[in-house]
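Asker: Here is the input, now give the coordinates:
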Amino acid sequence: MKSESRNALEIRPPAVSQPSRVLATLTHAFRTQLANYLQVFAGTGVRLGLQAVYFFILANTLSLHDMGVFASTSSTGIMIGCFSGFGFASLAFRSSAGKRRTLGGYLAVFYASWLITLPLGLAVSLPIFYFLFKSSLSLATFLLIIAVETGLWRIVETIHQVNNGLGRYASASLVISSGSALRTAGAIVFALSGKHDVESWALIYFGFNLAATALAMYAYQPRIKLRWQSRIFFGRLREALLFSIAYFAWIAQNEIDKLVMLSLADQRTVGIYAISSRILDFTSVPIRSFYVLYSRKLIIDGYRRSQLGRSLAVELLIALVSTAGLSALLVTLSIWPNLLGHNVAVASQLFGVLLAVPAFKNLLEFHSELFFAYQHMTVRAVLATALVGLKAAAIALLLIHFRNIADWGIWLNAVYLGLYVLSVISVYGSIFGRTDR
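Answerer: Next comes the predicted model:
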């Protein structure tokens, strides 16, 4: 027996030390998060490439005048579309990340609400058309673009978000990539059509986005039973609407400037600004892939005191990556000025002076993610609304006082700095400060 015991002890594997276990756990967690990020970024990267092709074809096919009209109309639709489904898309995402058994009810409520909000959104857009767009394009063309932004693409984005919430990052990537591929195909068809006016583009834009929506619903919507539940609709309507208001205010921070410019400047200036803004947005794609994972982790983990320091470190990283992305773009265009086409080369006079804008825009979006993850929706809505008003007023003052596009462009850095400071005070005071007490 002693011999058997001795043999058993001899073949037993050596004990693993506590530091080794910790290191193995951290290594496994890092590999898992890296794999998830790469899955998300793979889809986002594909989407970026497709969107870049789509954008560069469109920006160099439409005239700067028509590009300004289309961008302004699209911005109008995107802002109105924030209320699509009364905001239940956000609750569906939270359900998919946290309480998956309730997802069928939230998705059903979203689709029913979407059917209600689509005609309401089109009706709300009519006064804006007669005030700003009547002399630039037809009502039918305007409504086609609005229908895409307020209705069709919102379904694609919701299915994308739900798949991300479920952890199905590959499916989420395919949803958005296939939709972007169809949009790009539409831009190619438009470029080859021989008719390069905004009216012709609106028809193609609507048709290919309708195809993208049908594909997303058929191939990528989670296979769950949709059940309408009145208690979800009436019980969570206030929270969903608060998200819509906050989301509208956040989106308006990026879109309202085009409408302000359309009312105070010409369509060509709006076109140049729209191209510049879109180019800057491309530099933030790697960061937005990170937001998907970070928000999901915060929702699952809940609040922890240690997250304050981590949040500040994330802010520093976001600022560095944003600035590096813009710097790389500027260096590339200094070597090959016409690399992205003639119209983009014209617009480069503006985004060449917006050195700090990408970093501040991405940090404001990060703050919005923190409000959402910690469910501080009322504060988020109030803050976002205030930021929209301040930004619109600041841009209007810049356009009135400065006629040269580069002169008022450089002052946008100061505008975004002021918005960021206000956001920092609000987010860290309402979330981390109050909870730590």
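Asker: Please make it C-alpha for all contacts and neighbour counts, starting now.
Answerer: Will do.
Asker: Which helix in the protein has the most residues?
Answerer: helix 18-61 (DSSP state H).
Asker: Quick one: list the elements packing against that helix.
Answerer: Applying 3 or more Cα pairs under 8 Å, 6 or more residues apart in numbering; DSSP states H and E, we find helix 18-61 packed against helix 169-193, helix 267-282, helix 285-301, helix 342-351.
Asker: now with 10 Å?
Answerer: Helix 18-61 sits against helix 64-81, helix 169-193, helix 267-282, helix 285-301, helix 342-351, with contacts defined as 3 or more Cα pairs under 10 Å, 6 or more residues apart in numbering; DSSP states H and E.
Asker: Could you also give me the structure for this second sequence? I'd like to compare it with the first:
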Amino acid sequence: MSFKRNLISMLSGNFGKIFVQTLFFFLFAKLLGVEDFGIYSAVFALVSVAAPFSGLGYGNILIKEKSEKDNSINLNFSNAAFVLKLCAIFLSAFLVVITYFIFGNVVSIYFVILLCINELFFQRYLELMGQCYIAIERMQHTATIFITSSLTRLIPLSALPFVENKLITWVYIYSILLFLVTLIFRIRLKSVIVKSKHSNKKIKNDLKESIYFSIGLSSQNIYNDIDKTILGKLGTFEFVGLYSMAYKIVDVTFFPAKAVLGTTYPKFFKLGSYGGRATLKLTSILALSLFIYSIIASIIILISKPLILFVLGDSYNSLYNILPFLLLIPILRSLHYPVADAITGMGHQKVRSFIQIGIAIFNLVISVILIRLDQRLVVLSSLVS
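Answerer: I've put the predicted structure just below:
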């Protein structure tokens, strides 16, 4: 399939995902109310930090080797799936304990267990299958996975107006739907992936590089999400709800840019073998295009204030005390994300990972310091890191 058709597929998939996720978060936030939405956001942020380690980046190895060497993806998929299962079990158990230590009985243990299983195994398994289709450049299937996985979160909301314990009801229905969707896509993937036994030797050989991919992604999530968990511990869940909704609007704003980055990601590996000039050209074009888009998108969000507040309801009236400052984030991302992908494509994922680790540690420390002074200063910690 041509690059143009792949780009269209990824853009349409991401726009579909944007629409579904935007609808989900707005409806979920409205149905739960700002405080319960804050509880969900604080826990989900912690799970998001751990999610990249559930699989240890072996899906990226799959894409990388297919792009560089056109190797069969059967063995790499089996390795990635095996590692994913082991990591998901360990991380889920670990996060259940950590969440109880941080929040105590405020958060239902059943909610945490099911959310961990869903996000650390089933959603990551869907992501791995999507990476298989990216590797073989059938991105229309990846787009379908994106949209369907988002729908598993949205559909359960239809039951929430009729129940009292909304969080638990939502996560139960979400778990059932996600299991069924994962099963269906795995059956479909059999036309692409031939069942193969995992190789402990190759898993060991790829471990170092794959961990660098995980560290990079987890570091991103730390400086994007961990402040919500810290807010849940040191601040109020009401403010967590407001801040999380503002941040989610920022993320939704950047989704189309992520679609473009996702499509060009394999290209960086191919261009990396030709030297820095070709990579620099692609990086410059991407950065300029995404920068212009981010400015336009941020302006649209600002002028949409009456509509957004009308949809969310009165409990979110203070949202625009936070959101205008956070809209600087997609503009900054548009400049450094293409550079980061270029570094990876040229074979310097280790360098990228160490840079991201440094930023993550800085964000963690400054978030704790600023939130202890005043929870509203969390906005500053997001911008400086």
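Asker: hmm, back to that, how about TSV for the helices and strands packed on helix 18-61 of structure 1, with mean neighbour count and distance to Leu383 of structure 1 added?
Answerer: Shown next, in TSV, are the helices and strands packed on helix 18-61 of structure 1 (neighbours: other Cα atoms under 10 Å; distance: least, Cα to Cα, whole Å):
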stretch	mean neighbour count	distance to Leu383 of structure 1
helix 64-81	24	17
helix 169-193	21	29
helix 267-282	22	22
helix 285-301	17	19
helix 342-351	19	27
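Asker: want to throw those helices into CSV with distance to Trp201 of structure 1?
Answerer: CSV is the format used below for the helices and strands packed on helix 18-61 of structure 1 (distance: least, Cα to Cα, whole Å):
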stretch, distance to Trp201 of structure 1
helix 64-81, 9
helix 169-193, 6
helix 267-282, 16
helix 285-301, 26
helix 342-351, 17
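Asker: wait, which of these is closest to Tyr374 of structure 1?
Answerer: With Cα to Cα, the closest approach to Tyr374 of structure 1 among the helices and strands packed on helix 18-61 of structure 1 belongs to helix 285-301: 7.1 Å.
Asker: And the next helix or strand past that closest one?
Answerer: Next helix or strand after helix 285-301 of structure 1 toward the C-terminus (DSSP states H and E): helix 307-335.
Asker: I'd like to check the angle between that next one and helix 285-301, please.
Answerer: 170 degrees (axes from the mean of the first three to the mean of the last three Cα atoms, to 10 degrees).
Asker: Helix 307-335 of structure 1: which residues count as buried?
Answerer: Buried residues in helix 307-335 of structure 1, defined by neighbour count with 16 or more other Cα atoms under 10 Å: 308, 315, 318-319, 321-323, 325-326, 329-330, 333.
Asker: Let me know the angle separating that helix from helix 342-351.
Answerer: Going by the same axes, to 10 degrees, helix 307-335 of structure 1 makes 130 degrees with helix 342-351.
Asker: Could you list every helix and strand that helix 307-335 of structure 1 packs against?
Answerer: For helix 307-335 of structure 1, the packing partners by 3+ Cα pairs under 10 Å, 6+ apart come out as helix 267-282, helix 285-301, helix 342-351, helix 357-373.
Asker: try 7 Å this time
Answerer: Under the contact criterion of 3 or more Cα pairs under 7 Å, 6 or more residues apart in numbering; DSSP states H and E, helix 307-335 of structure 1 touches helix 357-373.
Asker: what angle do the next helix or strand after the helix it packs on and helix 357-373 make?
Answerer: Per DSSP H and E, helix 357-373 of structure 1 leads on to helix 377-401 as the next helix or strand towards the C-terminus. Per the same axes, to 10 degrees, the angle that helix 377-401 of structure 1 makes with helix 357-373 is 160 degrees.
Asker: which other helices and strands contact helix 377-401 of structure 1?
Answerer: Helices and strands touching helix 377-401 of structure 1, by 3+ Cα pairs under 7 Å, 6+ apart, are helix 230-264, helix 357-373, helix 405-427.
Asker: where in structure 2 is the aligned partner of the longest one, by residue range?
Answerer: Across structure 2, the stretch matching helix 230-264 of structure 1 (TM-score structural alignment) is residues 200-234.
Asker: Next, find the distance separating Thr213 of structure 1 from Arg94 of structure 1.
Answerer: 22 Å (Cα to Cα, to the nearest Å).
Asker: The helices and strands packed on helix 18-61 of structure 1: which one's closest to Ala381 of structure 1?
Answerer: Nearest of the helices and strands packed on helix 18-61 of structure 1 (Cα to Cα): helix 64-81, 14.3 Å.
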